[in-house]
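Engineer: Quick one: sequence and predicted model below, then my questions.
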Amino acid sequence: MKKYIHIIFILFGFLLSNAQKLKTNKTKNQPNVLVFYVDDLRAELGCYGSKTAITPNIDKLASEGVMFNKAYVQQAICAPSRMSTLTGLRPETLGIYSIFTPLRKVHKDVVTMPQLFKENGYKTISLGKVYHHSFDDKESWTTQFEKDGNSYLKPENITLLEKLKKEGNKNLNGPAFEDADVEDEAYKDGRVAKNAIETLHKVKDDKFLMFVGLSKPHLPFSAPKKYWDLHNKNDFEVPSRGKPKDMYKLALTNWGELRGYYGIPAEGDLDDDLTKTLIQGYHACVSYIDAQVGKVMQTLEALDLRKSTMVIFMSDHGYKIGEYGAWNKHSNVEIDVRVPLIISRETKYESRLAGVTSDALVENVDIFSTLVDVCNLKGPKSDGKSLIPVLDNPKIKWDEIATSVYPRGNKIMGCTSTDGEWRYTEWRDAKTHEVIQAELYEHKNSLLSFVNLSGNLKYALVEKRMKSLLETQFPKNGKPFLQNDQPRKK
């Protein structure tokens, strides 16, 4: 009898051990996911070679994973770009190109990233600005912190805003920058980091998908004074205000987003002093969000979650800080559609891949499929594809092109593509796909290019090849570009 009892105990121990191994393997095969999603951040970071950025925490993250040197968004504007990332569908698939239309106003049945992860047992957490519209897709989040305001803390700026409001200036913002001498949590991104840290403590024993949405360096360039003090305004150079020769007349915007701020002239270029102040403010905001990334990453380490968590650092689009005499995003130029992207994960290749840079052409629309693959889920149909092969071998030959779009009104669509060295853009009739004008720019050694080479016989073969590549994504006999945008509320 004792013999049988002993055998039963051995069998029970074996089953328990295997159950624990299965649980461990399941956890290992379904890691946590932490995404730092930053607003208006171009690749102005130390790890990307910037001589003016001070970003030690993001640089450290890059040293622990794969940094993508040629990552691109699908449209250089907040709402459509973020929807594309969170659905794995391009703006031309969703038919939403403006900031005024929430995803669920149009697409009730699209399966989003947080929705899929929540259905598969993950805690899904949204902190700060994730979607452009605060509570879009709210049922898909287990926990959601509303993005809050208070861009101004200085008494004189608060008084100014009250004065403008009394005068009936409803559409005018306050100053374009502020440097209050306050702690990090006084501004919203500091509170986002604080909420992220507190939430990590609560979900440390669960599987989680957490988005940490950092609003800076979006206008206004408001950050604690200590981050402004890291940068000397006189160390910055004023970019060339020259426009590319023979550029399409609607290729650049009038940067109205910046002109809506108090103290910014309604027309004409900015003077050099104001330009340098704004560039300093942009850099201060980048250093500020870098500090928030560092705090969250330290908590991840302290809770022993680092090895079981895939970390992604990304931006919703690039940005101009005076280049071409322009500001903000809202275009198809290289500096607006190229973004920083860093992915760090536990892998059998971990030591070999730490701090590796990949020149593979990748897109933000690929993130959804990548996470589905990493976490062993069954995902919906996607316009992107998993980047696991690139993460396993960053030098692998990958896509031939990355594409983006930007409309000009309802009748003209700008379709653009890059092969990593050349950018080719066609401005088309949105219904017929008739080409109104083409642009070809060389970007072998610079994010900027000042001559439209389309039609130049010397580059005829390059243009022919780039045109052919563009048409693989945007056929010349394709369907009209669907507009699902809702009218702007007046």
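Structural biologist: Yep, it's here. Numbers count the residues shown, from 1 in each chain.
Engineer: going forward, measure contacts between C-alpha atoms and count neighbours the same way
Structural biologist: Will do.
Engineer: which residues of the stretch 201-350 of the chain fall in strands?
Structural biologist: Taking DSSP state E, counting those that start in this stretch, the strands of the stretch 201-350 of the chain run over residues 208-214, 221-222, 261-262, 309-315, 320-321, 327-328, 338-344.
Engineer: let's bring in a second model and compare:
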Amino acid sequence: MKLKVILAALCAAVSLQAADRPNILLIVSEDNGQEIACYGDKNVKTPHIDSLAKDGMLFENGYVTQSVCSPSRGTIFTGLYPHQNGQIGLATHKYAMFKKWPTTYSVMQKAGYHTGLLGKTHVNPADAVEDFVDFRAIKNSNFAKKNLAAYAEKSAEFFKAAGEKPFFLTVNYPDAHHPLQNQVQGRPAKPLTPDQVGTIPYIGKANERMHEIVTAYYNCMMRLDDCIGELLVELEKSGKMENTIVIYIGDHGAQLPRGKIFATEAGMKVPYIVKWPKKVKAGVRSENLVSTIDLMPTFCDLAGVETPKDLPGKSLVPMITGQTKEWRKYLVCERNCDAINLYFPQRALRDERYKIIWSPLVAEGEKDRGAVDYITQSKWKKCSYTEEEMKALPDNLKKVYQTWLTPPEYQIYDLKNDEWEFHNLAGKPEVKDVEVRLKKALQAWMKETDDWAATPAKLKQLTDEHQSVRDATKGKFPKDGWKYLEYLHPEK
């Protein structure tokens, strides 16, 4: 009899614990940085995203691990840096993970969560994620931004299908990915015009054509905000808002000059907002250095399950709930392959004030192929300056863009006084000690995370493979897959 009572008590405790576990809603937008009103951008109104920040915690310093889609999402799914999991470039260009790692979906489904995914997966192999999704909808990228109401409608179906189980849902929106449309199917209702829009600081003063591009970008942000508002309405109508933690991030910066694919602040720094009713104090702005490597540990913590071994990130839960003020001293981002013609590995590390960018191929006389493509290829004209337009820029901007096009091996920036990296301080006497310290910290991180970029032989092997494939395929990708999966980390 006593045994039955004990078992009943244990079952009740487990049920109570399961009931207390929060639902998790992860909202991911495409190709946008912090160009949002609650981040101080006066060019645009984003009331729905602003409401998340007003009711939750906004991180001033939120980062992705690599500023292109597949590597960024690979980290969100696995909690590993791209150089660790293998997804170092776009899935559409046949880059892939070294193996089927544990993902947010496999872990959360095993933990008893009802799992859902709206929008693209965009990693290889896709089934490492897809096999653990209970509710799948809108599988395409939808860059045309058609039928955007479906995201909220399908989310409402998911909320209902979850029943009494806790849920884990990721909603991936297509804005502000190219093409940058001023209006699609009446969204936004009143598009901005160029005379209503100022500059984006990291681009600098724009010419007329670039200013029209920037205007279209802000209209994408208004359309994104509209869609997020519809999603939040459906969450509220489901009756599950109070026990749901909502996290909103961008997958990387905008596809604009010095943005997407680069190891710049404009490429790596994204909106990162957390709302958790009665758990996270409302209206808090944090300067802590947070990354998408922290999402997997956070989700495991929220679900009350063991975090996969050797993840480099940290659970946000103790920090966002005020249990600790301790956080990381350094944050690191990387750049690898992206697509074959954009191959230009870099590593970037920052502390609370200073940042270092290392470009290891510069010693071989290598220009940044990504920047070269941005300004010379016709397909990029809708997002960047051309060579001729760069020549017409003011002298101070010419120097900035020349550094972008032909970076030195090391760059050092004082982000407190130069947020968008206009003035490279590397080699300057006044930052000598800072430069030495950051180089040591970067080297320590590469050793700790087993980064192949720190091994000259492996870096050369990857560089040679890219050159060989580029020559053989005229800038496409290998039909039989990349060989780096066999030699960068053969132990995996």
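Structural biologist: Happy to help now that I have it. Just so we're clear, the structure is a prediction, and the values are computed from it rather than from any experiment.
Engineer: For the longest helix belonging to the second structure, list every residue counted as buried.
Structural biologist: Longest helix in the second structure, counting residues (DSSP state H): helix 208-237. Neighbour-count burial for helix 208-237 of the second structure flags 210-232, 234-235 (criterion: 16 or more other Cα atoms under 10 Å).
Engineer: quick one: which of the strands of the stretch 201-350 of the first structure is nearest Leu391 of the first structure?
Structural biologist: Nearest to Leu391 of the first structure among the strands of the stretch 201-350 of the first structure is strand 338-344; the distance by Cα to Cα comes to 8.1 Å.
Engineer: which bit of the second structure covers that closest one?
Structural biologist: Using TM-score structural alignment, strand 338-344 of the first structure lines up with residues 269-275 of the second structure.
Engineer: which residue in the first structure lines up with Val133 of the second structure?
Structural biologist: Aligning on TM-score structural alignment places Val133 of the second structure opposite Trp141 in the first structure.
Engineer: mind listing what its match touches?
Structural biologist: By Cα atoms under 8 Å, 6 or more residues apart in numbering, the contact list for Trp141 of the first structure reads Pro114, Gln115, Lys118, Lys123, Thr124, Ile125, Ser126.
Engineer: my guess is Asn124 of the second structure meets Lys99, correct?
Structural biologist: No. Here Asn124 of the second structure does not reach Lys99: they are 9.1 Å apart, not a contact under Cα atoms under 8 Å.
Engineer: Show me which of the two is the more surrounded one.
Structural biologist: Shown here are Asn124 of the second structure and Lys99; by other Cα atoms under 10 Å, Asn124 has more neighbours (22 against 14).
Engineer: Against Leu232 of the second structure, how distant is that one?
Structural biologist: Separation of Asn124 of the second structure from Leu232 of the second structure (Cα to Cα, to the nearest Å) stands at 31 Å.
Engineer: Let me have the contacts of Trp141 of the first structure in a markdown table, adding neighbour count as columns.
Structural biologist: Compiled in a markdown table, these are given as follows (neighbours: other Cα atoms under 10 Å):
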| residue | neighbour count |
| --- | --- |
| Pro114 | 26 |
| Gln115 | 20 |
| Lys118 | 20 |
| Lys123 | 20 |
| Thr124 | 24 |
| Ile125 | 23 |
| Ser126 | 27 |
